[in-house]
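Asks: quick one, what's the 3D model for this:
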Amino acid sequence: MKSKKLTALILVGMLLGILVGYLFRQHAGDDAAAIKSFVDGMSILTDIFLRLIKMIIAPLVISTLVVGIAKMGDAKSVGRIGGKTMGWFIGASLVSLTLGLIMVNILKPAWR
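Replies: Presented below is the predicted three-dimensional model:
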């Protein structure tokens, strides 16, 4: 039940973001100064949000790994899991890097 509530809150947040963006665009029109002012104000909130997420991720991942390794006990199984983890990490990194390079070459965001 809690998962459904969180999903609903995320969807409401997305819809509110779309609505605020649409209403602001209707209000500001093509006024570049108003748009820049709004974007600068919103960027403070997004920076705070992203920094909070980054602050939480590293301790969460490290503590999860430490607890997982502590519960395993056997050094052989820890090594096997560690090897699989490194394989998945390297594989996911290569896939994301390749996908990013392909998308940059297709969309060329810096050349527009």
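Asks: contacts and neighbour counts: CA atoms only from here.
Replies: Fine.
Asks: show me where the chain has helices.
Replies: According to DSSP state H, the chain carries its helices in the segments 2-28, 32-72, 75-107.
Asks: make CSV from those helices and add mean neighbour count to it.
Replies: CSV is the format used below for the helices of the chain (neighbours: other CA atoms under 10 Å):
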stretch, mean neighbour count
helix 2-28, 12
helix 32-72, 11
helix 75-107, 12
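Asks: so how far is residue 62 from residue 56?
Replies: 10 Å (CA to CA, to the nearest Å).
Asks: what do you get for residue 50?
Replies: From residue 50 to residue 62 the distance is 19 Å (CA to CA).
Asks: what do you get for residue 25?
Replies: 43 Å.
Asks: again with residue 31
Replies: On the measure of CA to CA, residue 31 and residue 62 end up 47 Å apart.
Asks: same deal with residue 88?
Replies: Distance from residue 88 to residue 62, by CA to CA: 17 Å.
Asks: do the same with residue 49
Replies: 21 Å.
Asks: to compare with the earlier structure, here is another sequence to fold:
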Amino acid sequence: MKNNKLFILIIVSLIIGIILGGIVHYQMPDSIDVFSKNIKLLGTIFIRLVQMIIAPLVFSTLVVGIAKMGDMKMVGRVGGKAMAWFISASLISLLLGMVLVNFFAPGKGTTIKLEDTSSASELLENSKGFSLEEFVK
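Replies: So this is what the prediction gives:
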């Protein structure tokens, strides 16, 4: 019953979000910019809170798991298998993504005007450290 309550709360929240978005879009079109900035702030806070919780949770789970195993050979075997699964799953998903993008060519033939790139410029500035653009030149 407890799992059903969480599921119901998620569905109700989704419906409330859709209704709120519709109200803002159709009833108050002049306040869309202010509303979207406030919602973006709320989303950013939520993502940062989740990131703040995930790192200690994963670390503590790994430490407790290794401590309960006791045998270092078993830890090595399990760690090796986990790394093999992670690397193989990553390679398969990357290869599948590359094949599907080259086969379906999403975005081909679209005529999207890139006049307003203000939202993308923030992303580009924040991700400069992850780019290989400087090394390619």
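Asks: give the equivalent position in structure 1 for residue 67 of structure 2.
Replies: Matched by TM-score structural alignment, residue 67 of structure 2 corresponds to residue 70 in structure 1.
Asks: what's the counterpart of residue 87 of structure 1 in structure 2?
Replies: So, by TM-score structural alignment, residue 87 of structure 1 is matched to residue 84.
Asks: pull the contacting residues for its match.
Replies: Contact analysis of residue 84 of structure 2 by CA atoms under 8 Å, 6 or more residues apart in numbering lists nothing.
Asks: please compute how far stretch 18-29 of structure 1 lies from its chain's middle.
Replies: Distance of stretch 18-29 of structure 1 from the chain centroid (CA atoms, centre = their mean, to the nearest Å) equals 25 Å.
Asks: where's the residue nearest in space to the middle of structure 2 relative to residue 39 of structure 2, distance?
Replies: Geometric centre of structure 2, nearest residue: residue 47, 8.6 Å, by CA atoms, centre = their mean. Per CA to CA, residue 47 of structure 2 is found 12 Å from residue 39 of structure 2.
Asks: try residue 101 of structure 2
Replies: 31 Å.
Asks: now do residue 87 of structure 2
Replies: 36 Å.
Asks: repeat that for residue 135 of structure 2.
Replies: Taking CA to CA, one finds residue 135 of structure 2 at 36 Å from residue 39 of structure 2.
Asks: now swap in residue 91 of structure 2 and tell me
Replies: 35 Å.
Asks: tell me the average deviation of stretch 13-21 of structure 1 from structure 2 after fitting.
Replies: The superposed stretch 13-21 of structure 1 is, by mean CA distance after the TM-score superposition for structure 1, a mean 1.0 Å from where its aligned residues fall in structure 2.
Asks: need the residues that contact that stretch.
Replies: Contacts for stretch 13-21 of structure 1 (CA under 8 Å, 6+ apart): none.
Asks: that one aligns to what range in structure 2?
Replies: Taking TM-score structural alignment, stretch 13-21 of structure 1 hits residues 13-21 over in structure 2.
Asks: pull the distance from that stretch to the chain's centre.
Replies: With CA atoms, centre = their mean, you get 21 Å for stretch 13-21 of structure 2.
Asks: likewise stretch 27-47 of structure 2?
Replies: 19 Å.
Asks: ends of stretch 22-36 of structure 1, how far apart?
Replies: So stretch 22-36 of structure 1: terminal residues 15 Å apart, CA to CA.
Asks: residue 47 of structure 1 pairs with which position in structure 2?
Replies: By TM-score structural alignment, residue 47 of structure 1 lines up with residue 44.
Asks: separation between its match and residue 37 of structure 2?
Replies: Going from residue 44 of structure 2 to residue 37 of structure 2 by CA to CA gives 11 Å.
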